[in-house]
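Novice: Sequence isn't available, so here's the structure alone:
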């Protein structure tokens, strides 16, 4: 039997059982649509997040000491081990433009204008922590001055919102109170930095290390009492210098630094760049997308079982027809081809219909969460291939069973 003739017979069989064929195909449509929806959303989310992170990429190297094997972003579980001597020495590493220390000042609350709000800590750092375009109003604080910088979330804790020139009182966890002037308000996209996480929405108050930061330790190198910091940001001269800076920083820390002698035995130095953080985010999003897509594939498995079931029913219904075809010269391969084509067509139709349904589902979900869609076109080809594969796998046994039917028994079948 010619292929075109087999195709015509298979199509006629599908048309003669419209409702049954539609319900069978629906299982594949749902499965393919679910896969396309989740893959599209995953691809779009990945593109959106990486686009935001990539746009903010800087020639920075983030340094901290945390428990070995601990997962988390920069600064996770960090301990104050970097002395002022380490900060000064790192500034002399080849390719380094500046070193920005960062510490935490424990607080109980912040007061202004007769209002008091709880604030567990404020961030102590240097003026170079802030970019030139970071401020919506005001400027960076000066070292040695009682000045603070707020992000918008911190300013909005008060009613009316705090502005430049107003005074605030920081109530330290030690019981002391320090009055300071607000000299800068950060714009909505600044004030978190890599250490506070992507899209930081928590209220942040920034103060200069001098005079606010009081965590000190005796330097193993000089024997003097020095400030000691849990995290550092080493700024390279340019992007090309980042790999050299990363290597130089790690070499200094592991061989000649105060931190190497202060770090606990079960802690290790972490030296990461913005690209390292992007790669970690990319890996996390890929894993999440693959996991969700794997769940959606279960729908395809259910759909393939539906095709196998219907094809077995079809073989039973057409037993006498099979006997007649064999009695007039049809070979086993002709019968096999006939039923296999029918199963493949059901799978292919399901895949082709599932693609637009999946895109529609992704579009609706994207509109709901405010996500711009990025269509994974390669997955459309995968969906068609999967539809054909499902048809082949699901229809193989029923087709083989039909091909092995004895023509004498088939003609006697009622």
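Specialist: Thanks, I have the structure now. Given the structure is predicted, the values throughout are model-derived calculations rather than measurements.
Novice: Every contact and neighbour count from this point should use C-alpha atoms.
Specialist: Will do.
Novice: What about residue 240, how many residues nearby?
Specialist: 11 (other Cα atoms under 10 Å).
Novice: any idea how far it is from residue 300?
Specialist: Distance from residue 240 to residue 300, counting by Cα to Cα, to the nearest Å: 48 Å.
Novice: go on, residue 360?
Specialist: 18 Å.
Novice: who has more neighbours, these two?
Specialist: Between residue 360 and residue 300, residue 300 has the larger neighbour count (other Cα under 10 Å), namely 25 against 15.
Novice: The more buried one: which element?
Specialist: helix 274-317 (DSSP states H and E).
Novice: for comparison:
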């Protein structure tokens, strides 16, 4: 009977369901996008390295922290490897083509710790750092800018006026936490210290033996660094896991907020259902009077209109789910991003749409059930 009544006025039923359709699809799309961004952030942090701790020297000008001090951190229990680094902006030139890029001076351990694969040639070797060799590994964007489609391995590049031999090109990594991993030039630490006029190590990348030891190694690092710097204001130790937890927390909060905003559409849709059901009750007053006159009880009339309201919201919920999945796939195709669908969120959105139908359908149904049969039959 509910379906038959909906069929009799298809356009009105569709317009009634529109609020529910938009609400459910909005919740699915926004939550899916939010979860997708959370996954993207997690992947970007993982690209920074495995089991990574980053030691930042906050005041390198007043601190005497050398490569030997950084290498000494290997002795700490739970530390697998370390990669000291200095960094600065330089001008790289090849013929008439020049570009401003970030220069990183480091050791051979950097490749493993920071998960930096090479697409052509090789990475830095220990001998390069030991003999202060003027060799360089280019990021993929830097190689493209300076050499175009040519293979730059074996060629030379001018860095701040000094000629460096290119021994390798990094595989493209994209951006991680707003920092491009492709617009760089990596050189031996001892060589970069001369080019950048920086005698002290600015950053040390520390790799823990495993993920479970990150907190322990972080505490041990802070204790060891305190004995070197004598002040906690001179350094900081950032855990990869802490960064991941912070970014995930922010992303989850944003996802919940977006889902909450989208849920408002469901409430608006519920009000639309209630208004139309009130109109339907008024239109079918005489029909209700006939039903009561031939023996229909109050609960029968209440159930009839309540079921009709639930069917409207259920159909709207199903159409909203279909529209949500289509819209999410379209968004993923346009942005070339991987969308993570959440079945629990989809189920919650659908159940919420049913509850909206029940809650907002009770009032018109209750009004219909209270009609007096004599007054209903005389209604014009």
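Specialist: Cool, the structure landed. All values derive from a computational prediction rather than experimental measurement.
Novice: TM-score for this pair?
Specialist: The TM-score (TM-score structural alignment, normalised by the length of the second structure) is 0.84; 369 aligned residues with a Cα RMSD of 3.2 Å.
Novice: Give me the packing partners of the helix holding residue 300 of the first structure, helices and strands only.
Specialist: helix 18-55, helix 332-369, helix 377-403 (3 or more Cα pairs under 8 Å, 6 or more residues apart in numbering; DSSP states H and E).
Novice: So what's the gap between the next helix or strand after it and the chain middle?
Specialist: Toward the C-terminal end, the helix or strand that comes next after helix 274-317 of the first structure (DSSP H and E) is helix 319-327. Distance of helix 319-327 of the first structure from its chain centroid, counting by Cα atoms, centre = their mean, to the nearest Å, is 57 Å.
Novice: Same question for stretch 14-29 of the second structure.
Specialist: With Cα atoms, centre = their mean, you get 25 Å for stretch 14-29 of the second structure.
Novice: So which bit of the first structure is that stretch matched to?
Specialist: Aligning stretch 14-29 of the second structure against the first structure (TM-score structural alignment) gives residues 22-37.
Novice: what comes into contact with that stretch?
Specialist: 293, 296-304, 306-307, 310, 346-347, 349-362, 379-380, 383, 387 (Cα atoms under 8 Å, 6 or more residues apart in numbering).
Novice: Could you do stretch 84-92 of the second structure as well?
Specialist: For stretch 84-92 of the second structure, using Cα under 8 Å, 6+ apart, the contacting residues are 67, 70-71, 98-107, 157-160, 189, 192-193, 196, 198, 200-205.
Novice: Distance check, residue 336 of the second structure against residue 36 of the second structure.
Specialist: Distance from residue 336 of the second structure to residue 36 of the second structure, by Cα to Cα: 12 Å.
Novice: for residue 72 of the second structure, same thing?
Specialist: In terms of Cα to Cα, residue 72 of the second structure sits 41 Å off from residue 36 of the second structure.
Novice: same question, residue 167 of the second structure
Specialist: 37 Å.
Novice: And residue 124 of the second structure, by the same measure?
Specialist: 36 Å.
Novice: now swap in residue 347 of the second structure and tell me
Specialist: Residue 347 of the second structure is 18 Å from residue 36 of the second structure, where distance means Cα to Cα.
Novice: what's the closest non-adjacent residue to the aligned residue in the first structure for residue 360 of the second structure?
Specialist: With TM-score structural alignment defining the correspondence, residue 360 of the second structure maps onto residue 394 in the first structure. Excluding the flanking residues, the one nearest residue 394 of the first structure by Cα to Cα, 6 or more residues apart in numbering is residue 308, at 4.6 Å.
Novice: how much space between whatever residue of the second structure lines up with the one you found and residue 73 of the second structure?
Specialist: Per TM-score structural alignment, the equivalent position to residue 308 of the first structure in the second structure is residue 274. Distance from residue 274 of the second structure to residue 73 of the second structure, counting by Cα to Cα: 69 Å.
Novice: ok, these two, which is more surrounded?
Specialist: The neighbour count for residue 274 of the second structure versus residue 73, taken as other Cα under 10 Å, is higher for residue 274 (24 against 20).
Novice: just to revisit the earlier point, is it true that the match of residue 360 of the second structure touches residue 312?
Specialist: No - using Cα atoms under 8 Å as the test, residue 394 of the first structure is too far from residue 312 to be in contact (9.8 Å).
Novice: out of the two, which sits in the busier spot?
Specialist: Neighbour totals were compared for residue 394 of the first structure and residue 312, and residue 394 leads with 26 against 19 (other Cα under 10 Å).
Novice: Tell me who's in contact with the more buried one.
Specialist: By Cα under 8 Å, 6+ apart, the residues touching residue 394 of the first structure are 304-305, 307-308, 343.
Novice: What about these, which one has the most neighbours?
Specialist: residue 343 (32 neighbours).
Novice: who are the neighbours in contact with that residue?
Specialist: 307-308, 311, 391-392, 394-395.
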